[in-house]
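*Asks:* with the input below, show me the fold.
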Amino acid sequence: MLFNSVTFLLFFILFFFLYWFVTGKSFRWQNILILVASYIFYGWWDWRFVFLLILSTLIDYFFGLAIYQSTTRKKLYLWLSVANNLVILGFFKYYNFFAESFQQMSQKMGWEIHPYILEIVLPVGISFYTFHGMSYVFDIHNGKLKPTSNFIEYAVFVCFFPLLVAGPIERANHLLPQVIKPRTFQYSQAMEGMRLILWGLFKKLVVADSLAVIVNQIFGHHESYSGATLVLGAVYFAFQIYGDFSGYTDIALGTAKLLGFELLTNFKFPYFSRDIAEFWRRWHISLSSWFRDYVYIPLGGSKDGKWGSLKNIFIIFLLSGFWHGAKWTYVVWGGYHALLYVPLFLLNINRKHSDKIVAHDRKLPTLKEFLQMSLVFAMVTIGWVVFRSSSLVDAVHYFEGMTRNLFAMPKETDGLKLVVLFLILDWFARKDERKPHAFVRDEVYIILLTIALLIFGKGTNENIEFIYFQF
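*Replies:* Reported below is the predicted structural model:
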């Protein structure tokens, strides 16, 4: 079930009515309703994977209790839980990748090995809900969280449908307290939610889906275009993936607000970053912070000496790339960002821009800030070419094509209007990602965005899935 579909609209209208007007006097019945709705929402893709979701939820629920109650086997139960999660994730997401990679390596050594290849569909959002459960047991083991004995409450934390398939990756100490207490409808919170939903739909339907048509054409036939057009295609994809993923997040946050929940922030205007470290503090924040808290710091973080710290940095960036999917392009993309990050770390300036967004007290950036943002965007866009390519060979050919007829008049320039419009609107909203364009009255904002969606939000006249559903 897609956020950008009539099916979801009808589903949510019915759910909203039942949530506030039928079960509104009991948050426990609200939680049961959320859980049932979440399973229906998830099962809309494939009912078979609902049982996998329930199994994953049960594993971490019982291991969480076991870790908390045990005095001598906490670590054993922790690693059993982690192992179960990784086995499920690895089987469905990575088995074929390792099997095919092993086969290719064996052939280069002169061995003919034919491993069994699974013909299975990747369960949508498996990486997201797996990481929800793992953070829960890690926090219990580290003494940061007391487990809930109520399975429904825990299951709502894992399966809450606004964030189930593409995040943000929630933390139990942030979402569970909201699950286990009564919720009341608040008009101001609901209006903020409507703003975010409409802004997210604008990003997805008007910007991302429109650019997707051009991006697919350019990347699918890159050998036929000049370097200038290929550069433009890379820029288009940078804005497509940002509009698509941050658009989903806005809709998720807005939907949760309509139900009385506040989810974690996942984006803070990453393309206005002044260095690559700031970019990663503003892009997919819930994933970056997850790897920081549960991988980087336990490995020793920055306290392990320069060489140890560099090793840890490369580990989390490579894992971040591999988290996105079983392709070498994602691994190389992660390694590429590690190489960009390392110089800032060695010079001890990786926290230089960690306080406020660029030009926080000004309308426009300085020339220096503009050049910094342009450089960061260029570096990030180079990485997006690898990320978007179907293979490393295709990525190399795309880069080679970018050097061909670089100064020729580019084709497919229609998307530039959308990119410029998106940049301008994002710039005016940059001070608060939860209240986009707050200088416009709620009613006027909702009317204007609704009109824009009706006129321009047709995309390709079909519902295009969000990019991060595949992860």
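*Asks:* drop to CA atoms for contacts and neighbour counts, all remaining ones
*Replies:* Fine.
*Asks:* element containing the closest residue to Met409 other than its chain neighbours, please.
*Replies:* If the residues on either side of it in the chain are set aside, Met409 comes closest to Ala228, at 6.9 Å by Cα to Cα, 6 or more residues apart in numbering. Assigned by DSSP states H and E, Ala228 falls within helix 227-258.
*Asks:* do the same with Asn85
*Replies:* Here Asn85 is assigned to helix 74-89, by DSSP H and E.
*Asks:* quick one: contacts for the residue nearest to Met409?
*Replies:* The contact partners of Ala228, by Cα atoms under 8 Å, 6 or more residues apart in numbering, come to Met402, Asn405, Leu406, Phe407, Ala408, Met409, Pro410.
*Asks:* distance check, it against Phe377.
*Replies:* Distance, Ala228 to Phe377, using Cα to Cα, to the nearest Å: 17 Å.
*Asks:* check Ile316 too.
*Replies:* 22 Å.
*Asks:* and if you look at Val332?
*Replies:* 18 Å.
*Asks:* now show me the structure for the sequence below, then we'll compare the two:
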Amino acid sequence: MVFSSLIFLFLFLPLVLVIYYLSPRMLRNGILFAASLVFYAWGEPVYLFLMIFSTALDYTNGLLLDKHRGRKGIARAVFIGSIIANLGVLGFFKYYGFLVATINDLFSLHIHAADLPLPVGISFYTFQTMSYVIDVYLGKVAVQKNFISFGAYVTMFPQLVAGPIVKYGDIAKQLAGRKVTIDQFGEGAELFIKGLAKKVLLANNIGLLWTNVKAAPLDELAVLSAWLGIVAFAFQIYFDFSGYSDMARGLGKMFGFDFLKNFNYPYVSKSITEFWRRWHISLGSWFREYVYIPLGGNREGTAKQLRNLFVVWMLTGLWHGANWNFILWGLYFGLFLALEKWFLLEWLKRRAHIVAHLYTLLIVIVGWVFFEFENLSSAWAFIGTMFGLGAHPLVDNQALYDLSTHFALLIALAMCSTPLPEKAFSLLRERWNITGAFIGTAVYSSLLFLSTAYLVNETYNPFLYFRF
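*Replies:* Model (predicted):
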């Protein structure tokens, strides 16, 4: 089940909300846990037991760590066992086929690997349960002794399948007790509708342009078409993923939880360093806290800092997918982050903002090519087309047609990638008081109506990050 579906919008969510708010507070974590299991089983019934296993495993490991806190040897063994088990499960289902294929290529072997469907959300909930065990081991959080409450944390359907990655410490108090006000519920509903509109009205529509460009024979592609296509993908993945994150945060507020913001207008950045502080914030925070800092961070000299940086970014790429293009994508950004730490960031600060901004957009857009093309030779060929290498016309009739038919949408996407529309809308509501409240209601009602109308005729609209 996905948020951008009629079944979720008009059946599952209203039913869960009614049951949730009609029930005593002491039962609400259990209701959320049960609803989340139904949500997951709707699309992944086979892998429901895998998620329950991960939940039970780390719930038990947390209890064992708490019980043996004074026995360092036993606690360390439990901790290491938990990390191995979690990474083992993630590795088997996500990376087993990639590992076998790599071995076959390196040694000219023909080892057969079973084609296992990737369990939806496994990268997200595995990182959540791992962070809980790590924090319990380090004494950062108190152990959760109630299995239902822990299960509600791990399986919470608002952010289960595509994040944001929520650390246990961030919502431990909310699991123990929370109260939702009318204002908070309304804020959550607005945030959810905004995310739905991002996904359905913006990401899905511009994604059609990228689908057509990607499907076209590369030797027939004009330079302008290549740029239009990859810019379309850049907008699609941003509005798709940030839209999901907004919906997740909005649903969280409707159930009494505050999830941290996962996107903060990354395309306004003036460096790659700034971009990754604004894009998929929860993933960057996870790797910084649980990998980069434990490796030594920037405390042990330049050489080790660079090593730590490239380790983190190789793992960041690998987290996104079991293929060499994702590893290259991660290392590609690791390289520019290293250059910025070395000298480039200071150089950019002395340049005009437009220069720094264009540099950032160029690096990010080229990076999306590596991200989207699993075949590296195809990625390099597409980049070559973008920069006019080979017998590619600068412009042709198809490129002009795509530009003219998508021009208004591209302008709207560019504007919505900045804080300006949100700031203007908030200012309007504040200054007009009661009238502004009516305007807000009208705008969000219209967005919900338009999104619903679109979904009635739409047959395929998965979230891109479901596959990671």
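*Asks:* still on that earlier bit, onto which residues of the second structure does the helix holding Ala228 of the first structure map?
*Replies:* Alignment of helix 227-258 of the first structure against the second structure: residues 223-254, by TM-score structural alignment.
*Asks:* superpose on the first structure and give me the mean offset of that stretch.
*Replies:* Between stretch 223-254 of the second structure and the aligned residues of the first structure, the post-superposition mean distance stands at 0.5 Å (mean Cα distance after the TM-score superposition for the first structure).
*Asks:* now name the helix or strand holding Asp394 of the first structure.
*Replies:* Applying DSSP H and E, one finds Asp394 of the first structure within helix 392-402.
*Asks:* beyond that helix, next helix or strand please.
*Replies:* Next element after helix 392-402 of the first structure (DSSP H and E): helix 415-429.
*Asks:* helices or strands up against that following helix?
*Replies:* The contact analysis (3 or more Cα pairs under 8 Å, 6 or more residues apart in numbering; DSSP states H and E) places helix 415-429 of the first structure against helix 209-220, helix 227-258.
*Asks:* now name the helix or strand holding Ile134 of the second structure.
*Replies:* Using DSSP H and E, Ile134 of the second structure falls in helix 122-138.
*Asks:* about what we covered before: pick the most buried one from the helices and strands packed on helix 415-429 of the first structure.
*Replies:* Compared across those, helix 227-258 shows the largest average neighbour count, a mean of 25 (mean count of other Cα atoms under 10 Å).
*Asks:* following element in sequence after it, please.
*Replies:* helix 276-282.
*Asks:* and that next one, which stretch of the second structure?
*Replies:* Using TM-score structural alignment, helix 276-282 of the first structure pairs with 272-278 in the second structure.
*Asks:* chain center to the matching stretch: distance?
*Replies:* Centroid displacement of stretch 272-278 of the second structure relative to its chain, using Cα atoms, centre = their mean, to the nearest Å, is 15 Å.
*Asks:* for stretch 166-174 of the second structure, same thing?
*Replies:* On Cα atoms, centre = their mean, the centre of stretch 166-174 of the second structure falls 19 Å from the chain's centre.
*Asks:* separation between Leu339 of the first structure and Asp139 of the first structure?
*Replies:* 30 Å.
*Asks:* cool, and Asn312 of the first structure?
*Replies:* 21 Å.
*Asks:* more neighbours: which of the two?
*Replies:* Asn312 (22 against 19; other Cα atoms under 10 Å).
*Asks:* list the residues that contact that one.
*Replies:* Contact analysis of Asn312 of the first structure by Cα under 8 Å, 6+ apart lists Tyr296, Leu299, Gly300, Gly301.
*Asks:* translate the third one into the numbering of the second structure.
*Replies:* Gly300 of the first structure maps onto Gly296 of the second structure when the alignment is built from TM-score structural alignment.
*Asks:* what about that match, which helix or strand?
*Replies:* Using DSSP H and E, no helix or strand contains Gly296 of the second structure.
*Asks:* and for it, the neighbour number?
*Replies:* Gly296 of the second structure: 14 neighbours (other Cα under 10 Å).
*Asks:* how much space separates the equivalent of Met130 of the second structure over in the first structure from Asp432 of the first structure?
*Replies:* Using TM-score structural alignment as the criterion, Met130 of the second structure maps onto Met134 of the first structure. Distance, Met134 of the first structure to Asp432 of the first structure, using Cα to Cα: 30 Å.
*Asks:* next: Trp79 of the first structure.
*Replies:* Using Cα to Cα, Trp79 of the first structure is found at 39 Å from Asp432 of the first structure.
*Asks:* and Lys140 of the second structure, helix, strand or coil?
*Replies:* Look at Lys140 of the second structure: counting by DSSP: H, G, I helix; E, B strand; the rest coil, its state is coil.
*Asks:* so who does it touch?
*Replies:* Going by Cα under 8 Å, 6+ apart, Lys140 of the second structure touches Gly169.
*Asks:* cool, and Leu376 of the second structure?
*Replies:* Per Cα under 8 Å, 6+ apart, neighbours of Leu376 of the second structure: Trp324, Asn325, Phe370.
*Asks:* which position in the first structure pairs with the second one?
*Replies:* Which is Asn325 of the second structure. When the first structure is aligned by TM-score structural alignment, the residue opposite Asn325 of the second structure is Thr329.
*Asks:* which stretch of helix or strand covers its match?
*Replies:* Per DSSP H and E: helix 328-346 holds Thr329 of the first structure.
*Asks:* next, the angle from that helix to helix 392-402.
*Replies:* 70 degrees (axes from the mean of the first three to the mean of the last three Cα atoms, to 10 degrees).
*Asks:* counting neighbours, what do you get for Leu191 of the second structure?
*Replies:* Leu191 of the second structure is flanked by 23 other residues according to other Cα under 10 Å.
*Asks:* wait, Gly188 of the second structure
*Replies:* If you count neighbours by other Cα under 10 Å, Gly188 of the second structure ends up with 25.
*Asks:* mean per-residue distance, the one helix or strand Phe371 of the second structure maps to versus the first structure.
*Replies:* Per DSSP H and E, Phe371 of the second structure falls inside helix 353-372. In the superposition with the first structure, the average deviation recorded for helix 353-372 of the second structure is 1.2 Å (mean Cα distance after the TM-score superposition for the first structure).
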